[in-house]
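# One predicted model, sequence on top.
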Amino acid sequence: MSGNLHNWLNLILTPGLGAATIRKLLSYFGSPQQILAASKADLLRCKMLHDETIDSLHNKRTAMETQRQIDQAARQAVTILTWDDPAYPTLLREIHNPPLVIFVKGDPAIIENPGIAVIGARAASTYGLQIAQSLSQELAGQGLTIISGMALGVDSAAHRGALNANGKTIAILGCGLDITYPKQNRGLYGQIAAHGALISEYPFGTPPDGFRFPARNRIISGLALGVVVVEAARHSGTLITAQLALDQGREVFAVPGRIDSVKSEGCHRLAQEGAKLVHSAKDIIDEIKLSIREQSPSIPPVQAPVLEDLSREAQSILDFLDVYPKNIEEIIMATGFPANKINEELFMLEMQGAVVSLPGKQYQRLAEPCKSSV
């Protein structure tokens, strides 16, 4: 680890010294090294710091914590990139208020890959989870890195979709990289570290306090070419990320939902305000003008299930079902078939991957089926 890294970490770990003040000091003194080499008189003369902060810049406690962070990064195979490091992501450096330091667990090289952020509600519907996962799987299958925040709901579904395609995914955390949050995503944390990257601007030991997540969102949008919103309430934090994306000059995409669903109200509002409506991954790829690469054997394309010749009853059931779950009573009323026949046909459709059963005797259509030509 270089002395330059030590200087950057010393600054961000100094109590009472925030990122905005560090930037002003850099403008005044020129570099982290020159800030730390400045005398107390010089630091007082710039009129940016209190006496207590100046003392903290050079005390042994800050120096010891800086070294502890560097040592922990080495033990946990974490790369620390500073704002002036050539390996610091180009897109992120261009945003307003980029993080001065980022901690990266996984492959730092994928940060420069073209990426799309897929974000949305934590308490997502089955529809939202399915769309987030399938869109991410298709986009990752075309070589795009999927970026999200590893929260429950849409974020987790997006990461899993990318992993299902043997693609790359990046999770931006609102805490230190030594903390798994939420705890339910411990397994996902390990998968992302192995097949992508986990990124945080926060030092080891930083807890997942609520106020850190809005700041984290600027990194999600900052690393991406565009942001896809899958389910968001009208006043959700997801819309903050969408606004940040617009401020950063990124494309914003909205997935439509039911007009009576509060979970889709934010997406519909974005569409009214000019966001691009998304019906498929191709809509996103076309908009950002990326050429679709030739499909690699290591990244299989996403395919709809191929169904054998369907019975009249099975086709009627499939025509009635859509991506919103239906309970068994609704299916009986809509088709007029007896319960035993419907259960039989649903079982066969489920075995062919066209339908999934959900709690409460509900069923959902998974994808647009393709009839077999055999």
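Yep, that arrived. Just so we're clear, the structure is a prediction, and the values are computed from it rather than from any experiment.
# alpha carbons only for contacts and neighbour counts from here, please
Noted.
# how about the strands in the stretch 101-250 of the chain?
For the stretch 101-250 of the chain, strands defined by DSSP state E, counting those that start in this stretch occupy the ranges 101-106, 115-120, 145-148, 169-172, 196-200, 226-230.
# In TSV, list the ones you listed along with distance to Q364 and mean neighbour count.
Formatted as TSV, the strands of the stretch 101-250 of the chain follow (distance: least, Cα to Cα, whole Å; neighbours: other Cα atoms under 10 Å):
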stretch	distance to Q364	mean neighbour count
strand 101-106	36	22
strand 115-120	21	30
strand 145-148	26	30
strand 169-172	27	28
strand 196-200	31	26
strand 226-230	18	29
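# Run a quick neighbour tally on D319.
11 (other Cα atoms under 10 Å).
# another structure for you, compare them:
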Amino acid sequence: MSHHEEWNEEEFKAWLAFACVPGFGLRAVQRLAARDALSVQLRDIQKRGGGPGLNASQLAYLCTQAAKDVEACLRWREQSSQRAIITARCATYPPLLSEISAAPPVLFVEGDAGVLLQPQIAIVGSRNASSSGLEIAAQFGAQLAEQGLVVTSGLALGIDGYAHDGALNAGGDSVAVLGCGLEHIYPARHRRLAGRIAEQGALVSEFRPSARARAEHFPRRNRIISGLSLGVLVVEAAEKSGSLITARYASEQNRDVFVIPGSIHNAHSTGSNQLIRQGACLVQNVGQILDEVANLLDWSLKSQQTVQSELFSHPNQQEQLPFPELLANVGEEATPVDILASRTHIPVQDVMTQLLELELSGHVVAVSGGYIRKGRG
């Protein structure tokens, strides 16, 4: 992961080509990348018409269609400064998402890609929800946004749309993960909402921009909704619903699953209540969600306030934070030492020495997977 240096346009295009190969995930692309420069391998495959670890249809795709698709992706990106293509090699790829088992090798983003690095809570639920369910989705969306959290969902009709809308109306940021390319907003009824999200957050898809909505894409995009988030709130889910797929992904990914309980007489809540029986966290207000994710959020939400209050109350303490450059790169997500070294251009050995001092002085904490910033409140 820490070879950002050799990453040039040709290597980027090759990564994009392999990422577009049908049935190819991040791990497959990474395995190839570990072997040799992807651009070299791609040229070989196109010259010889063959290559290791690829089946006939994948090879055919790389030799015929891939170059056109890559060009189309780059043209899409060029059309607006608000568009980005983020590969799993970019420093801007969301670290929480990179932890999931089937992480997407590439993300197409319209809006502010930086929002993907902020703490998110997903809100999901039924497409044909009850009016009280819709009201709850909008209310929780707004309250989470007021607490500084990004509200993430799937732009579907029903609960998703109301959750996005609630967050936007409260002046917060929202992220919509689509089951199609960003040139085809689906459902069409949510075009205007999608436009607002692109202005106040980001639209995201793992599918290249020209890809049409297909039924099998939607269950897949659910793993990204939960993968980006600290936890998933299920507002209303019938017995067999997409939200249950998202909840299942969330628990496989070690994310919190929160559920609004429903009446036993309401078919809309059968799936929700079942999740609670299986151990999901029953919540009745936003405070209960915040309590559960508090330690993960501690640093990110408090840091702005504490830095300001410390500036005024303890001028001496604040004069010089130790190793400010390294500290600025440690956040509420566990960051491995080699990533910190590549971001700061400080040799690994020095990074480790500085981290040890920062740990002793209570600025950072070692956790599994790296280091996190400690809230100093």
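Happy to help now that I have it. In this text the structure is predicted, and so the values were computed from the model without any measurement.
# and the strands of the stretch 101-250 of the first structure as TSV, adding distance to A254 of the first structure?
Below are the strands of the stretch 101-250 of the first structure laid out as TSV (distance: least, Cα to Cα, whole Å):
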stretch	distance to A254 of the first structure
strand 101-106	29
strand 115-120	10
strand 145-148	15
strand 169-172	20
strand 196-200	25
strand 226-230	5
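# of these, which approaches L129 of the first structure most closely?
Closest approach to L129 of the first structure among these is made by strand 226-230 (8.4 Å; Cα to Cα).
# residues in the second structure aligned with that closest one?
On the basis of TM-score structural alignment, strand 226-230 of the first structure is assigned to residues 231-235 in the second structure.
# one step back: which one, of the strands of the stretch 101-250 of the first structure, ends up nearest to D85 of the first structure?
strand 101-106 (9.4 Å).
# What span of the second structure is the closest one aligned with?
Using TM-score structural alignment, strand 101-106 of the first structure pairs with 106-111 in the second structure.
# do the same with stretch 306-320 of the first structure
Using TM-score structural alignment, none of the residues of the second structure align to stretch 306-320 of the first structure.
# Any buried residues in that stretch, and which?
Neighbour-count burial for stretch 306-320 of the first structure, counted by 16 or more other Cα atoms under 10 Å, picks out E313, A314, S316, I317, L318.
# Surely V234 of the second structure and I260 touch.
Yes. V234 of the second structure is in contact with I260 according to Cα atoms under 8 Å; the separation is 6.5 Å.
# who touches both of those two?
Taking Cα atoms under 8 Å, 6 or more residues apart in numbering as the criterion, V234 of the second structure and I260 both touch S272.
# I'd assumed F253 was in contact with L246 of the first structure.
No. Here L246 of the first structure does not reach F253: they are 10.6 Å apart, not a contact under Cα under 8 Å.
# of these two, who's got more company?
The neighbour count for L246 of the first structure versus F253, taken as other Cα under 10 Å, is higher for F253 (25 against 16).
# Now for Y371 of the second structure, which secondary structure element holds it?
Secondary structure assignment for Y371 of the second structure, by DSSP states H and E: strand 370-373.
# For I12 of the first structure, grab the count of nearby residues.
With other Cα under 10 Å as criterion, I12 of the first structure counts 20.
# From A254 of the first structure, how far out is it?
Going from I12 of the first structure to A254 of the first structure by Cα to Cα, to the nearest Å gives 36 Å.
# Excluding chain neighbours, give the residue nearest to L16 of the second structure in space.
Closest residue to L16 of the second structure apart from its sequence neighbours, by Cα to Cα, 6 or more residues apart in numbering: V70 at 6.4 Å.
# returning to what we had before: for L44 of the first structure, find the nearest of the strands of the stretch 101-250 of the first structure.
Closest among these, using Cα to Cα: strand 101-106, at 25.4 Å.
# now that closest one and strand 196-200, what's the angle there?
Angle, strand 101-106 of the first structure to strand 196-200, by axes from the mean of the first three to the mean of the last three Cα atoms, to 10 degrees: 150 degrees.
# Mind reading off the mean deviation between strand 101-106 of the first structure and the second structure?
Once superposed with the second structure, the aligned residues differ from strand 101-106 of the first structure by a mean of 0.4 Å; criterion: mean Cα distance after the TM-score superposition for the first structure.
# Show the contacting residues for the residue nearest the centre of the first structure.
Closest to where the C-alpha atoms of the first structure average out (Cα atoms, centre = their mean) is S148, at 0.2 Å. Shown in contact with S148 of the first structure (Cα under 8 Å, 6+ apart): A117, V118, I119, D155, S156, A158, H159, T169, I170, A171, I172, I220.
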